[in-house]
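> whatever this is, show me its structure:
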Amino acid sequence: MTTPRVVVLVEGHSDQVALQTLAARQQRDLATEGVEIVSMGGVTNTRAFASHYGPYGLGIPLAGLYDAPEESTLQRGLVAAGLSAAASRARLTELGFFACSVDLEDELIRALGVDAVEAVIDVAGESQSLRLLAGMPAQRSWTRELVLRRFLGVRSGRKALYAALLVEALEPDRVPEPLSAVLAYVSEVPIARVGGQR
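Coordinates of the predicted model:
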């Protein structure tokens, strides 16, 4: 197995799918580029994964995509894994870690707009499920955006499914900044940077 040139740490499978789908849309082959996107199964696992791949482990340069509300947890994990510069919030992007303002789903809904997201759901054959959710007493007062966020997260596997479908539906100039930024960052990371993130 070839050691990657750079590892992108993401919180969950849907983030991994979104980045892989976006890279494919950009006609990039991440494996050939030496880029591996690794789902950590939650931001609380940052220390373990960063320790394995980063300066205390394999010495591979790291990057990442994370949810802004989880920033302090990410920082603690990276610092504990030897990336001391991550203690500074201002240096996270310099290190290659980019924040979704709330989470991936929020970024995609805002980028596409509610009508376009609902159209994607319709094409996927799940409009009836969305209508049922929106009609439930607890959701009747919610905004359409909140209903969509709930819809995307309520069933196992749905986040990853729609991560791909929604990224596919994006116009090139509407790609959320954190996604485009992390892919742009990893394209510039040379092998010589190993160990240079501390």
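
> please count neighbours and contacts with C-alpha atoms only from this point.
Noted.

> which strand or helix spans residue 131?
Using DSSP states H and E, residue 131 falls within helix 127-135.

> what sits up against that helix?
Here helix 127-135 makes contact (C-alpha atoms under 8 Å, 6 or more residues apart in numbering) with 118, 121, 139, 140, 147, 148, 151.

> what is the subsequent helix or strand relative to that helix?
helix 144-153.

> near residue 36, how many other residues are there?
Look at residue 36: counted by other C-alpha atoms under 10 Å, it has 20 neighbours.

> residues contacting it?
Contacts of residue 36 (C-alpha under 8 Å, 6+ apart): 4, 6, 7, 8, 30.

> can you rerun that using 10 Å?
With contact set as C-alpha atoms under 10 Å, 6 or more residues apart in numbering, residue 36 has these partners: 3, 4, 5, 6, 7, 8, 9, 16, 20, 30, 62, 186.

> so which of the residues you listed are in strands?
6, 7, 8, 9, 62 (DSSP state E).

> buried ones among those?
Among the ones in strands among the contacts of residue 36, those classed as buried by 16 or more other C-alpha atoms under 10 Å are 6, 7, 8, 9, 62.

> now the host helix or strand of residue 117 and helix 144-153, what's the angle there?
Element membership for residue 117, per DSSP H and E: helix 114-123. Using axes from the mean of the first three to the mean of the last three C-alpha atoms, to 10 degrees, the inter-axis angle of helix 114-123 relative to helix 144-153 is 30 degrees.

> let's compare: structure for the following, please.
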Amino acid sequence: MSDTQTVVLVEGDSDKSAIEALAERHGRNLAAEGISLVAMGGATNIGTYVGRFGPHGRDLRLAGLCDVGEEGDYRRALERAGLGSDLSQSDLEALGFFVCVADLEDELIRALGTDTVERVVDAEGDLSSFRTLQMQPAWRGRTTHDQLRRFMGSGSGRKIRYAGPLVAALDPDRVPRPLEMLLAHL
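Below is the predicted model:
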């Protein structure tokens, strides 16, 4: 991290993997550009990382990606660091922090469509596991979108494993806004 000029703070490894995959698709080497992606192990750790890398720490340029449910944690941490007050979502974006509607998996499923996501799941050899989830009483009758979101969140490491293949399946014109905006900001 000695050559790092910008730190991108993300909740977990799946977010980091998705950003890396999208950057690679655009022919970018973020590390060579002085950009480090940091998976914080959960959004509640944002204050620690803003303290470590922000104005009161290493004073590096910050950016990030979060789920809508964690937007408040990000907002408060940035305000405590002196990066604004009463920050709106537009203010967060001006600072380089972008919010996913529900979470990154939701954004990717919406951008790809459920048929395409099912094809990716099939290509990864998990279609029968997905069909099993669909047959469970709690998930029968739910939308395929909701079922896929649950499927991505269940199973050890599934979010991380699918981040790259889902990003690879994206049409260049259908990249989810938070990912597109983050990469453009960097």
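
> how much space separates residue 177 of the second structure from residue 115 of the second structure?
As defined by C-alpha to C-alpha, to the nearest Å, residue 177 of the second structure lies at a distance of 20 Å from residue 115 of the second structure.

> more crowded one of those two?
residue 177 (15 against 12).

> ok, residue 141 of the first structure - how many residues close by?
12.

> meant to ask about residue 185 of the first structure, not that
17.

> correct me, but it touches residue 65?
No - look at residue 185 of the first structure against residue 65 with C-alpha atoms under 10 Å: they stay out of range, at 11.3 Å.

> what residues are shared contacts of those two?
What both residue 185 of the first structure and residue 65 touch, as defined by C-alpha under 10 Å, 6+ apart, is the set 93, 96, 97, 98.

> now for those, which pair is the farthest apart?
With distances taken as C-alpha to C-alpha, the most widely separated pair in these is 96 and 98, at 6.4 Å.

> counting neighbours, what do you get for residue 168 of the first structure?
For residue 168 of the first structure, the neighbour count with other C-alpha under 10 Å is 16.

> what strand or helix carries it?
helix 158-169.

> whereabouts in the second structure does that helix align?
Mapped onto the second structure using TM-score structural alignment, helix 158-169 of the first structure spans residues 158-169.

> tell me who's in contact with residue 1 of the second structure.
Taking C-alpha under 10 Å, 6+ apart, we find residue 1 of the second structure in contact with 7, 31, 34, 35, 36.

> is it possible to export those residues to CSV including distance to residue 103 of the second structure?
Listed next are the contacts of residue 1 of the second structure as CSV, based on distance: C-alpha to C-alpha, whole Å:
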residue, distance to residue 103 of the second structure
7, 20
31, 25
34, 27
35, 23
36, 21
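
> show me the residue at the heart of the second structure, geometrically.
Centroid check for the second structure by C-alpha atoms, centre = their mean gives residue 15 as the closest residue, at 3.5 Å.

> hang on, isn't it packed against residue 43?
No - using C-alpha under 10 Å as the test, residue 15 of the second structure is too far from residue 43 to be in contact (11.6 Å).

> any shared contact partners between the two?
Jointly contacting residue 15 of the second structure and residue 43 under the rule C-alpha under 10 Å, 6+ apart are 9, 65, 66.

> trace the last one over to the first structure, please.
Under the alignment by TM-score structural alignment, residue 66 of the second structure pairs with residue 66 in the first structure.

> and its match, how many neighbours?
24.

> correct me, but it touches residue 9?
Yes - counting by C-alpha under 10 Å, residue 9 is a contact partner of residue 66 of the first structure at 8.4 Å.

> common neighbours of the two, please.
By C-alpha under 10 Å, 6+ apart, the residues touching both residue 66 of the first structure and residue 9 are 15, 43, 97.

> contacting residues around the last one?
Shown in contact with residue 97 of the first structure (C-alpha under 10 Å, 6+ apart): 8-10, 62-66, 71, 74-75, 86, 91, 178, 181-182, 185.
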